[in-house]
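# Okay, predicted coordinates and the sequence, questions at the end:
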Amino acid sequence: MDLENTAALVTGGASGLGEATARALAAAGAKVALLDMNAARAAEVASEIGGIALACNVASAESAEAAVAEARAQHGAARILINCAGIGKSGRVVGKAGPMPLEDFRRVIEVNLIGSFNLIRLMAADAETLPPLADGARGVIVNTASVAAFDGQIGQAAYSASKGGIVGMTLPIARDLARSGIRVCTIAPGIFATPMLRGLPQEVQDSLAASIPFPRRLGQPEEFAALAMHIIANPMLNGETIRLDGAIRMAPK
């Protein structure tokens, strides 16, 4: 797919994996809309890459619909969606203070899983209206899961459930949207140098990096972006979840 002047939506585009992918898309000529709760930081990134920033709560139908409508008005219907918005909240099912608050579990599911589906449904509805490209394609969706979908650690019940849900819906959504020429893939990153991880003490970062078989370092957001860009470019990648983790398999804790 030629990305020159192609409209793209990136959720969580203000930082980390989303920011790196937004920058890669813009460098390839795409018209990028960054959808993020951190509107100020999204605006900074957008100004640097020639995109637009839109405040968006992916877990809200109304907020996402408004953001996608504004992106459509400025850039046209999107052929590319990169779902990177997400949160992580750890907690044991039963901790020292008692059972995990149900709202904590619900919030992670709402943002990570329902939020991803929310943008998928909206982008797909728009992409279906676009004329097919030479190979019949109309669009590509790249979701973000995590190795926690497969190797969830103690305290990651909510996070693993949300990311496992993203993995689980990848193939059926790809099959659903195949008739429209819209491909769907998911990347399951391991331990990456995102702002959240960079905020940890250096000794903790070093310990995490040492647990990765090879390369023995934290993944870089640009490496996630490179895989997202390859998924967009390779028409045979569809309905697949790809681990991007340096062969790590997470221990229980």
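Received the coordinates, thanks.
# hey, let's count contacts and neighbours off CA atoms from now on
OK.
# surely residue 243 meets residue 167?
No. Look at residue 243 against residue 167 with CA atoms under 8 Å: they stay out of range, at 10.7 Å.
# Same drill for those two, tell me which one is more crowded.
Legend: neighbour count by other CA atoms under 10 Å for residue 243 and residue 167, higher for residue 167 (26 against 17).
# ok now do that one, which residues does it touch?
145, 149, 186, 241 (CA atoms under 8 Å, 6 or more residues apart in numbering).
# What segments of this protein are helices?
Assigned by DSSP state H, the helices in the chain fall at 16-27, 39-49, 61-75, 102-108, 115-127, 148-151, 157-177, 195-198, 202-210, 221-233.
# quick one: buried residues of stretch 158-168?
158-167 (16 or more other CA atoms under 10 Å).
# Nearest to residue 251 among the residues you listed?
Relative to residue 251, the closest of those is residue 160; by CA to CA it sits at 13.7 Å.
# And the closest one, how close does it get to residue 106?
13 Å (CA to CA, to the nearest Å).
# Kindly report the same for residue 42.
26 Å.
# Which members of the contacts of residue 167 are the farthest-apart pair?
149 and 186 (11.5 Å).
# Next one for the comparison:
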Amino acid sequence: MKLDSTISAVITGGASGLGEATARALAEDGVKVAIFDLNEEKGEAVAKELGGVFCNVNVTDEASVDAGFAKARAAIGQERILVNCAGTGNAIKTASRNKETGAIDHFPLDKFNLIIQINLVGTFRCIAKSAAGMMSLDPLEGGERGAMVNTASVAAEDGQIGQAAYSASKGGVVGMTLPIARDLSREGIRVNTILPGIFNTPLLAGAPEKVKQALGAQVPFPPRLGEPAEYAALAKTMITNGYFNGEDVRLDGAIRMAPR
């Protein structure tokens, strides 16, 4: 797919981090962008700067997602690109023992389900609704109608202690990539997924510099945190390379996460 002003894109989680970097990278090539996010102040500012549109969207709420796509399509047209970056995580053991009292507790299922709803179901919800819209478009050269990029995590394969919910949600994103790509293949819609390692995103914004350096030192090469622009570069490659389809690609400096 050639990126220019005739192409529209929806980026979930586009107000910051990996999503913001991707929105900026696409806009640099003239792509019209719609940012789906809950952070209205930041999302509005980024959308205004890029000449796009902000949509206050909660990916766990179907009506909210429907309203977001309706607003985006009215403003910039039917998207040919969807990049799913909306997500979150928590750190809770499956079951644990209080070292002081000896009391035993287990992972609260509502907190487990919340991560699944945001990271996995929310991603699929946006994929399904975007795909239905893309199918209404005329195909481009080569029969292509659209391209999607999802965000998983190396935790899908190297989940650490306390990451059961997060790993399950991201593993689900990896697991559904190929069947969705196959589902949409006859419609000319490609689907790929990136598994980022340790990236310098807002999740680490409040961490002391020494902590960031220690995390970066765990990466074989280069021994540093990944930068959102590097994620965006891979996302653009997945979008522009027409033979890139049904793949799950680690972007992690060769790190393999230790148990903790």
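In hand now; what should we look at? Values in this document were obtained by computation on a predicted structure and should not be read as measured data.
# Quantify their similarity with the TM-score.
The TM-score (TM-score structural alignment, normalised by the length of the first structure) is 0.99; 253 aligned residues with a CA RMSD of 0.8 Å.
# Let's have the buried residues of stretch 158-168 of the first structure in CSV, adding distance to residue 34 of the first structure.
Listed next are those as CSV, based on distance: CA to CA, whole Å:
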residue, distance to residue 34 of the first structure
158, 26
159, 23
160, 26
161, 26
162, 22
163, 22
164, 25
165, 24
166, 21
167, 23
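# of these, closest to residue 249 of the first structure?
Checking these against residue 249 of the first structure by CA to CA gives residue 160 as the nearest, at 13.9 Å.
# What does that closest one correspond to in the second structure?
By TM-score structural alignment, residue 160 of the first structure lines up with residue 167 in the second structure.
# Give me the distance between its match and residue 152 of the second structure.
Going from residue 167 of the second structure to residue 152 of the second structure by CA to CA gives 9 Å.
# wait, what's in contact with the most centrally placed residue in the first structure?
The residue lying closest to the centre of the first structure (CA atoms, centre = their mean) is residue 84, at 2.3 Å. Counting by CA under 8 Å, 6+ apart, residue 84 of the first structure touches 10-13, 17-18, 143-144.
# now swap in residue 229 of the second structure and tell me
18, 21-22, 25.
# Ranking by neighbours, what's the top pick from the residues you listed?
residue 18 (29 neighbours).
# what's the closest non-adjacent residue to that residue?
Excluding the flanking residues, the one nearest residue 18 of the second structure by CA to CA, 6 or more residues apart in numbering is residue 228, at 4.8 Å.
# so where's the longest strand in the first structure?
strand 182-189 (DSSP state E).
# what's the matching range in the second structure for that strand?
Against the second structure, strand 182-189 of the first structure falls on residues 189-196 (TM-score structural alignment).
# can you tell me the mean distance of that stretch from the first structure after alignment?
Mean deviation of stretch 189-196 of the second structure relative to the first structure after superposition (mean CA distance after the TM-score superposition for the first structure): 0.2 Å.
# Name the residues that touch that stretch?
Taking CA under 8 Å, 6+ apart as the rule, stretch 189-196 of the second structure contacts 131, 134, 144-154, 156, 173-174, 177-178, 180-181, 184, 231, 235, 238, 244-252.
# Using neighbour counts, give me the buried entries of those.
Judged by 16+ other CA under 10 Å, buried ones among the contacts of stretch 189-196 of the second structure: 131, 134, 144-154, 156, 173-174, 177-178, 180-181, 184, 231, 235, 238, 245-252.
# can you redo the contacts of residue 229 of the second structure as a markdown table with distance to residue 258 of the second structure?
Converted to a markdown table, these look like this (distance: CA to CA, whole Å):
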| residue | distance to residue 258 of the second structure |
| --- | --- |
| 18 | 24 |
| 21 | 28 |
| 22 | 29 |
| 25 | 32 |
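# And the match of residue 160 of the first structure, how close does it get to residue 112 of the second structure?
Distance of residue 167 of the second structure to residue 112 of the second structure, computed by CA to CA: 11 Å.
# mind checking the end-to-end distance for stretch 143-151 of the first structure?
End residues of stretch 143-151 of the first structure are separated by 18 Å (CA to CA).
# Could you tell me where that stretch falls in the second structure?
Counting by TM-score structural alignment, stretch 143-151 of the first structure corresponds to 150-158 in the second structure.
# quick one: which of the buried residues of stretch 158-168 of the first structure is nearest residue 59 of the first structure?
residue 162 (12.7 Å).
# my guess is that closest one meets residue 109, correct?
Yes. Taking CA under 8 Å as the definition, residue 162 of the first structure is a contact partner of residue 109 at 5.0 Å.
# how about residue 151 of the second structure, what does it touch?
Applying CA under 8 Å, 6+ apart, the residues contacting residue 151 of the second structure are 83-85, 170, 173, 193-196.
# between the residues you listed, which is nearest residue 95 of the second structure?
For these, the residue nearest residue 95 of the second structure by CA to CA is residue 170; the value is 20.7 Å.
# who's in contact with the closest one?
Residues near residue 170 of the second structure by CA under 8 Å, 6+ apart: 119-120, 151-153, 155-156.
# Same question for residue 32 of the second structure.
By CA under 8 Å, 6+ apart, the contact set of residue 32 of the second structure is 5-9, 26, 51-52, 76.
# same thing but 7 Å
Counting by CA atoms under 7 Å, 6 or more residues apart in numbering, residue 32 of the second structure touches 5, 7-9, 52, 76.
# Pull up the aligned stretch in the first structure for stretch 42-62 of the second structure.
By TM-score structural alignment, stretch 42-62 of the second structure lines up with residues 41-61 in the first structure.
# ends of that stretch, how far apart?
Stretch 41-61 of the first structure end-to-end distance (CA to CA) = 23 Å.
# buried set for it?
Taking 16+ other CA under 10 Å as the criterion, stretch 41-61 of the first structure shows 42-43, 45-46, 49-61 as buried.
# Give the burial count for the residue nearest to residue 45 of the first structure when sequence neighbours are not counted, as a bare number.
Spatial nearest neighbour of residue 45 of the first structure, chain neighbours left out: residue 14 (6.4 Å); criterion: CA to CA, 6+ apart. Neighbours of residue 14 of the first structure under the rule other CA under 10 Å: 27.
# do the same with residue 259 of the second structure
Residue 259 of the second structure: 10 surrounding residues under other CA under 10 Å.
# And residue 74 of the second structure, by the same measure?
By other CA under 10 Å, 11 other residues sit near residue 74 of the second structure.
# measure residue 141 of the second structure to residue 208 of the second structure for me?
With CA to CA as the criterion, residue 141 of the second structure and residue 208 of the second structure are 49 Å apart.
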